[in-house]
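In: Below: sequence and its predicted model.
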Amino acid sequence: MDGMTDDSVTARSEAAPQDVATSLTTGTLARRLGVSPTTLRSWDHRYGIGPAIRPDGRHRRWAPHDVAVLETMCRLTSAGVPPAEAARAARETAAGASGEDREPAGAPEPAPGAASRAAGPLPLGDVRRECRGLARAAVRLDAPAVEQQLATAVDAHGLVVAWQEVMLPTLHAVGRKWASSGDRYVEVEHLLSWHVSTTLRRFAGPAARCGGASAPGPVVLACMPGEQHTLALEALHAGLSQRGLPTRMFGSAVPAEALTAAVDRLGPAAVVLWAQARSTASLALARRVARTRWGVKGARRSPLVVPCGPGWLGRSDPGMTWPPSLKDALDTLEALYTEGR
């Protein structure tokens, strides 16, 4: 049953009594590992990662050896290893630790390219291996693994590459899966977004102070009125902080009057206006911000308005720079502080 032969079931049923006493039910083990019971059954059926104890031939009981194999399986898939490869490595690791081949007799060979249906593979496409590990951890709601994957990506590749090639593709994949599945993946999107935001703040440098009276003011970062998506703006804030540039982060859905009042008070070198959707990209407000003036007569200045996000595509004025990537935005803004040095 579940893809195992009668010989396999018999072999598994001959487990030691002490293993029965310390074994776990499928539900208990699923909660411990942060996966669904369906995922465990699927791994058993597809890859032979199944329980050694089935006292009555029907109910699974997972012995300590089985738990160790599954813990290795989860760790490897979280690191981006394909499930079939992870299953083989997990069995080999367990066999090496015990000094014997514990792979159950009659276990089916994994189908080429097969993935756990229970894990709900995300539409990632051609991406870095880290994206696949991050996506699997997010779908399992494995918060520690998500946090570790994100930190490792930033450590290994730097903030810009980690954002553009690991975080962003995974976030987009989760968003597409959510959009095509009703509300089934909303918890995955929320968990992943929370940990991405936490990681970006953790890796941001300390807040930088502005220079003297003649130095450029800070970079104001604000979402347009009605715009709730902040993660890309948080990535830009983290990148500016790492470069030691002064910022003022206002976050989501900044009312127009509050935004213009802040610009009047701060005299910023630049104002970044984020719009995820065309419906929130108000060119009238961007022009209003661009007309702001401050300073003494004869030496008045105005901010560089930098519209960011897909909502602005093809909608900004010629004098406004629309950077297509995080690196482009960082380079554009840093130039305001390095020109003339």
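Out: Yep, that arrived. Numbering: from 1, shown residues only.
In: contacts and neighbour counts: CA atoms only from here.
Out: Will do.
In: now the nearest residue to residue 49 once chain neighbours are set aside: how far from residue 94?
Out: With C-alpha to C-alpha, 6 or more residues apart in numbering as the criterion, residue 49 has its nearest non-adjacent residue at 5.6 Å, and that residue is residue 43. Counting by C-alpha to C-alpha, to the nearest Å, the gap from residue 43 to residue 94 is 16 Å.
In: dropping in the other structure now:
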Amino acid sequence: MDPTGDLLPTAPPVGGLTTGAVARLLGVAPTTLRSWDRRYGLGPAAREDGRHRRWTAADIAVLRAMCRLTSAGLPPAEAARAVLAGQTPAPAPTPGRASPAPGPLPPGRARRECRGLARAAARLAGPAMDELLTAALDRYGLPAAWDEVIMPVLHAVGRRWESAGERYIEVEHLLSWHVSGALRRVPARSPSPGAGLSLLACVPGETHSLALEALAATLAHQGLPVSMFGAALPVEALVEAVRRTGPNAVVLWAQSPDTADGATVDRVEAIAWGVRGARRRPAVLVAGPGWAGRRPPGARHLSGLARAVDVLAAPVAR
């Protein structure tokens, strides 16, 4: 689906649209349109008084094709050649359509997927991000899409925000929101009989929960019971949740060393339930970069999404 299709009027006003109006319509900067015109010849066919750009419906259709191709990860020069040659991108998988078996991305494909998602995020193009995220998750499966596409783009956006200050934070917030939504759309399977419950929570004070959301979505998709409590769960609430649900494993996420608190791990490890003489305790695991160099003695550290799922699915973890 063309993310700008429902925003395009059936016919531009007589005389065409200005560059600013087309930029707002397509969700790109006016300077981008002028650059495409100057570098690749993707400008309007006619100019008012020989000077001012006026974009017709045919001109806008060309730009829409250009936006689709660049959002899919093609470099602008390659996308422009394809547009001028009349080529169109392959359609993204749709729900219900058979997809190739999920797996690692082919060589070079990850870079293209990352480039497309990063460009859509920089344009604040929410529908395009949804389409690209859904396509990556359907095509490669959640662990591969997370490790090779989503996380690299999140890291790149985070580094850009750190260097650009508050001027780029809107990109990070919007991208995070759409990633979270895409993870929630991953279908869950009925829990496997006898599988143990995994309780996932961020440590108190930790607000970064996307990686934990990815773990929760992967476990649910594989039919493994999971309770996701999200960001900054207070200690007393965490203790109460463990006592009430009796999980086989508790995963505590810390993004920052400032929030990685060994005392919280000790508190959860001490929780016991059941009748006297046959009481159970949860296996407590830590995850996230905040635990580097601060891992509590004896605590197991989960590294990587696929590895975390393997550990939580194994009988020894249950």
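Out: Yes, it's here. Being a predicted model, the structure only gives us computed values, none of them experimental.
In: so what number do they get for TM-score?
Out: These two chains, once laid on top of each other, score a TM-score of 0.85 by TM-score structural alignment, normalised by the length of structure 2; 288 aligned residues with a C-alpha RMSD of 2.3 Å.
In: re earlier: okay, and the residue mapped onto the residue nearest to residue 49 of structure 1 from structure 2 sits in which element?
Out: Residue correspondence to structure 2 (TM-score structural alignment): residue 43 of structure 1 is matched to residue 36. Per DSSP states H and E, residue 36 of structure 2 falls inside helix 30-40.
In: What lines up with residue 58 of structure 1 in structure 2?
Out: Taking TM-score structural alignment as the criterion, the aligned counterpart of residue 58 of structure 1 in structure 2 is residue 51.
In: Its match: neighbour count?
Out: Summarising burial for residue 51 of structure 2: neighbours were counted as other C-alpha atoms under 10 Å, giving 8.
In: Same check on residue 186 of structure 2?
Out: Neighbours around residue 186 of structure 2, by other C-alpha under 10 Å: 18.
In: Okay, now stretch 299-318 of structure 2: how far is its last residue from its first?
Out: With C-alpha to C-alpha, one end of stretch 299-318 of structure 2 sits 15 Å from the other.
In: Give the buried residues for it.
Out: 301-302, 305-306, 308-309, 312-313, 317-318 (16 or more other C-alpha atoms under 10 Å).
In: Could you dump those residues into CSV with distance to residue 246 of structure 2 added?
Out: Listed next are the buried residues of stretch 299-318 of structure 2 as CSV, based on distance: C-alpha to C-alpha, whole Å:
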residue, distance to residue 246 of structure 2
301, 21
302, 21
305, 23
306, 24
308, 20
309, 19
312, 15
313, 17
317, 14
318, 12
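In: Which one of these is nearest to residue 140 of structure 2?
Out: Of all those, residue 140 of structure 2 sits closest to residue 306, with 13.0 Å by C-alpha to C-alpha.
In: In this structure that closest one contacts residue 145, no?
Out: No - with contacts defined as C-alpha atoms under 8 Å, residue 306 of structure 2 does not count as touching residue 145, sitting 11.0 Å away.
In: Relative to residue 278 of structure 1, how far out is the residue mapped onto residue 223 of structure 2 from structure 1?
Out: Applying TM-score structural alignment, one finds that residue 223 of structure 2 aligns to residue 244 in structure 1. Residue 244 of structure 1 sits 32 Å away from residue 278 of structure 1 when distances are taken as C-alpha to C-alpha.
In: Which one's more surrounded, those two?
Out: For the pair residue 244 of structure 1 and residue 278, the greater number of neighbours falls to residue 244 (16 against 13), based on other C-alpha under 10 Å.
In: which ones are touching the closest residue to the more buried one other than its chain neighbours?
Out: Excluding the flanking residues, the one nearest residue 244 of structure 1 by C-alpha to C-alpha, 6+ apart is residue 208, at 5.8 Å. Residues near residue 208 of structure 1 by C-alpha atoms under 8 Å, 6 or more residues apart in numbering: 241, 244-247.
In: how much space is there between residue 208 of structure 1 and residue 262 of structure 1?
Out: Counting by C-alpha to C-alpha, the gap from residue 208 of structure 1 to residue 262 of structure 1 is 18 Å.
In: likewise residue 31 of structure 1?
Out: Using C-alpha to C-alpha, one gets 48 Å for the distance from residue 31 of structure 1 to residue 262 of structure 1.
In: Mind checking which of the two has more residues around it?
Out: Of the pair residue 31 of structure 1 and residue 262, residue 262 is the one with more neighbours under other C-alpha under 10 Å, namely 15 against 11.
In: In what element of secondary structure is the counterpart of the more buried one in structure 2 found?
Out: Alignment of residue 262 of structure 1 against structure 2 is given by TM-score structural alignment, with residue 241 as its counterpart. Using DSSP H and E, the element containing residue 241 of structure 2 is helix 235-245.
In: compared with structure 1, how much does that helix deviate?
Out: For helix 235-245 of structure 2, the mean deviation from structure 1 after alignment is 1.1 Å (mean C-alpha distance after the TM-score superposition for structure 1).
In: Now that helix: buried residues?
Out: Residues of helix 235-245 of structure 2 classed as buried: 235, 238-239, 242-243 (neighbour count, 16+ other C-alpha under 10 Å).
In: now those residues as a markdown table including distance to residue 80 of structure 2?
Out: What follows is those, written out as a markdown table (distance: C-alpha to C-alpha, whole Å):
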| residue | distance to residue 80 of structure 2 |
| --- | --- |
| 235 | 55 |
| 238 | 53 |
| 239 | 57 |
| 242 | 56 |
| 243 | 59 |
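In: which among the residues you listed gets closest to residue 149 of structure 2?
Out: Looking at the buried residues of helix 235-245 of structure 2 and their distance to residue 149 of structure 2, the nearest is residue 238, at 31.7 Å (C-alpha to C-alpha).
In: quick one: that closest one and residue 291 of structure 2, what's the gap?
Out: Relative to residue 291 of structure 2, residue 238 of structure 2 is positioned 19 Å away (criterion: C-alpha to C-alpha).
In: Residue 30 of structure 1 contacts residue 40, doesn't it?
Out: Yes - under the criterion of C-alpha under 8 Å, residue 30 of structure 1 makes contact with residue 40 at 7.2 Å.
In: Between those two, point out the one with more neighbours.
Out: Under the neighbour definition other C-alpha under 10 Å, residue 30 of structure 1 and residue 40 were set side by side, and residue 40 has more, 23 against 17.
In: Please name the residues that touch that one.
Out: Applying C-alpha under 8 Å, 6+ apart, one finds that residue 40 of structure 1 lies in contact with 26, 30, 49-50.
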